[in-house]
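Trainee: Predicted model and sequence follow; I will ask about them next.
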Amino acid sequence: MKKNRALFLTAVASGTMLNPLNSSMIALALHSIQKDFHLSFSTVSWLISSFYLASAVAQPVTGKIGDIFGRKKTFLTGLILVALSALGAPLASTFLMLLIMRLFQSIGSSAIYPSGMALIRDHIKDRQASALAVLSIFASAMVALGPTIGGFLIVLGNWPAIFWVNFPFIILSFLLGWYMFPKDIKQDKSHMKELFSHLDFLGIGFFAAGMVFFLWFLLSFEEKIHYL
């Protein structure tokens, strides 16, 4: 049982750490990306802003989607999205393509966290607090170590390396999750419709659009605010 518990936690932790890891590594890669794509700093900084904005929108939404379609499916789908971004970002020929891959990375890694928390809550009853503490430790460690890891990777393989580094964690989390996570309970259609009705898609859209335009407004200032 202890072995199963350790493998279960490893599957969840190696997946949930992807969001804080990728949010912190990108800072050191901005200069290289800016130089390769010939961008201004305000433009390249959208790689950071869009990641946090997508995470803010995606985490509560994907948490509810996990309730509807199942936590295991949502967790593994999030890993697949991060894998697609890790594969597509280094091959991006334009900044727009790179930004889209970054959004995939953000949405995928944001889907993993609430699903992972729910999986632990539902299937680990013994010393549950310590299990949740493991996730917090992993997340905090990745935020702290992300810039250092990113610096080494950029020296070794330039900015694409900060995307490639995701693959070992994705593979480990996916394989362990596939075998260790119990199958999702199939929901009946009426219950799924009821859960879907609780999602405020219009409000989500207005919030996302408002934040995008607000960030766009702030990033449009070159030096300072001109009142007149």
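Mentor: Here it is on my side, so go on.

Trainee: all contacts plus neighbour counts: C-alpha atoms, from now on.
Mentor: Will do.

Trainee: Report the secondary structure state of the spatially most central residue of the chain.
Mentor: For the chain, the residue nearest the mean C-alpha position is residue 109 (2.2 Å; Cα atoms, centre = their mean). Assigned state for residue 109: helix (three-state reduction, DSSP: H, G, I helix; E, B strand; the rest coil).

Trainee: this is the other structure I want to compare:
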Amino acid sequence: MTFLLRVNKHEAPPDRFDRRLLPAMMLSSALNPVNSSIISVSLVPIGVAFGASASETAWLVSALYLATAVGQPVVGRLVDLYGPRWIYLGGTMLAGLAGLLGVLAPQFWVLVLARVVLGFGTCAGYPASMYLIRSEADRTGKGSPAGVLTALAVANQTVTVIGPTLGGLLIHVGGWRTTFAVNIPLALACLVLGARRIPKVVVAQRSTLSSLDFPGIGLFTGMLVALLIFLMKPQVAHWYLPVIALLTGIGLIIREMRIAQPFLDVRVLGGNLPLVATFLRNLLACMVLYCYLYGFTQWLEQGRGLSAAGAGLVLLPMSLTAIGVSTLTGRRPEIRAKLLVGSLGQVLVAVVLLTLHSGSAIWLLVVGSMIMGIPQGLNTLANQNALYLQADPTRIGSSAGLLRTSTYFGAIGAAAAGGAFLSSGSSGAGLPSLAGFMLVSSVALVLLTTLDRSLARLGRSQ
């Protein structure tokens, strides 16, 4: 390891994880999921306030996804190069400023800008947390701190659960601007916790700002932006977007293979196929999950005739089950077994969705929701733990960022699938097509997990 020398007045016990880091880690890594979920209940009142159409307010969602998908690995690389403290503090300051910008926004485009800034600001928490977990494991000499990794996963799942409920309460109390204002106290809390708890570090191979691979970052950004915009609304008329993504991707590979300190070390990724497989598994798992969250929720309201509140109650058992499953299985080292059970659970959910119709009993919907909670809890935790063990320790921040990027690719792919298959409106005729798409993706996840023999060794190495 080349990166960590702790500089702290009060050193933690040499053989135990410094649990004083946990509040700062959990709160900052949850900033992104809470802003991803809280906006769902804000879109309608924001559209009314500014006279914006549904297609326009959708950019409030897309702007955060784009900024986060691009920013996570970039900010993660900065964490690897400069340590977590200042990147963490700078990111939370951006999140607080974005909240203030949203509160004061006089026009709709300013809100979109606030969401972009918010996306970049919330990029720091997760890579910084994974960096700290790795550095604490090296300091204590105790490989994988399963309990800490579980706490991080459960914190993110819990925030995703309460996001829409919190948003609804805030809007009821103070209007839609409160869903932006909530970032101000959260950012202040992160700043205080970060300044007090996150240690200063000396990076043995610290780079100067001028040595950063800006051309590589630019090519990576161009590739992702072109691909993500196409996936948000795929059309034949937008054929040039995947072409741009392909050309910039080729340019990125050529560039990164020719320099000594690349932003994205394609040689390392090419030689670490198990890590690449983890990114792909995470993408597939998240695509199925978000198909359920976005598409199935839409069907519940349009095809099954439930209210928004009723649809939320149907989905609640999924989230509660996911938290319980993560908590119960978090300390167990098996990664392959968790992924197999999780992927098979998604297959089962897709089969259940194929049987549903407008008259399906509520209890059947609730049972399906509970089943979906099992893969949500297992897949998220297993992929996170796999990345922790597979990634190059000196690039743990950027690797964690890429894992989050694969999550957003899955979410955007799910949104595109929902738009394509559920365009038939209230008839609900598109649900079987969406369920079939989920089934194919789930089977692909089963096969990818089954064929990856490295996962068995990985579980034993924890």
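Mentor: Everything's here; your move. Model, not experiment: these values are computed from the prediction.

Trainee: Need the TM-score from the superposition.
Mentor: Once superposed, chain against chain, the TM-score is 0.86 (TM-score structural alignment, normalised by the length of the first structure); 223 aligned residues with a Cα RMSD of 2.8 Å.

Trainee: picking that back up, Provide a list of residues in contact with the residue nearest to the centre of the first structure.
Mentor: By Cα atoms under 8 Å, 6 or more residues apart in numbering, the residues touching residue 109 of the first structure are 15-16, 18-19, 78-79, 81-82.

Trainee: what separates the counterpart of it in the second structure from residue 32 of the second structure, distance-wise?
Mentor: Mapped onto the second structure by TM-score structural alignment, residue 109 of the first structure lines up with residue 122. Distance of residue 122 of the second structure to residue 32 of the second structure, given as Cα to Cα, to the nearest Å: 5 Å.

Trainee: okay, the contacts of residue 109 of the first structure in JSON lines with neighbour count and distance to residue 59 of the first structure next?
Mentor: Shown next, in JSON lines, are the contacts of residue 109 of the first structure (neighbours: other Cα atoms under 10 Å; distance: Cα to Cα, whole Å):
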{"residue": "15", "neighbour count": "29", "distance to residue 59 of the first structure": "14"}
{"residue": "16", "neighbour count": "29", "distance to residue 59 of the first structure": "12"}
{"residue": "18", "neighbour count": "26", "distance to residue 59 of the first structure": "14"}
{"residue": "19", "neighbour count": "25", "distance to residue 59 of the first structure": "11"}
{"residue": "78", "neighbour count": "28", "distance to residue 59 of the first structure": "11"}
{"residue": "79", "neighbour count": "29", "distance to residue 59 of the first structure": "14"}
{"residue": "81", "neighbour count": "20", "distance to residue 59 of the first structure": "14"}
{"residue": "82", "neighbour count": "30", "distance to residue 59 of the first structure": "14"}
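
Trainee: Quick check: the two most widely separated of the residues you listed?
Mentor: Across the contacts of residue 109 of the first structure, the longest distance by Cα to Cα is 13.4 Å; it joins 16 and 81.

Trainee: what's around residue 444 of the second structure, how many residues?
Mentor: Burial of residue 444 of the second structure, expressed as a neighbour count using other Cα atoms under 10 Å, amounts to 17.

Trainee: which non-adjacent residue is nearest it?
Mentor: residue 284 (7.9 Å; Cα to Cα, 6 or more residues apart in numbering).

Trainee: The one you found touches residue 442, doesn't it?
Mentor: Yes: contact criterion Cα atoms under 8 Å: residue 284 of the second structure and residue 442 qualify, at 7.2 Å.

Trainee: Please pull up the equivalent of residue 403 of the second structure in the first structure.
Mentor: By TM-score structural alignment, residue 403 of the second structure lines up with nothing in the first structure.

Trainee: could you measure residue 403 of the second structure against residue 344 of the second structure, distance?
Mentor: Counting by Cα to Cα - residue 403 of the second structure and residue 344 of the second structure are separated by 22 Å.

Trainee: higher neighbour count, these two?
Mentor: Set side by side, residue 403 of the second structure and residue 344 show more neighbours around residue 403, with 27 against 19, by other Cα under 10 Å.

Trainee: The more buried one touches residue 280, doesn't it?
Mentor: No: contact between residue 403 of the second structure and residue 280 fails when scored by Cα under 8 Å: they sit 9.1 Å apart.

Trainee: Return the set of buried residues in stretch 38-54 of the first structure.
Mentor: Along stretch 38-54 of the first structure, these residues count as buried under the neighbour rule (16 or more other Cα atoms under 10 Å): 44-54.

Trainee: before we move on, what about stretch 193-200 of the first structure?
Mentor: Per 16+ other Cα under 10 Å, stretch 193-200 of the first structure contains no buried residues.

Trainee: starting at the chain centroid, how far to it?
Mentor: The chain centre lies 23 Å from the centre of stretch 193-200 of the first structure; the measure is Cα atoms, centre = their mean, to the nearest Å.
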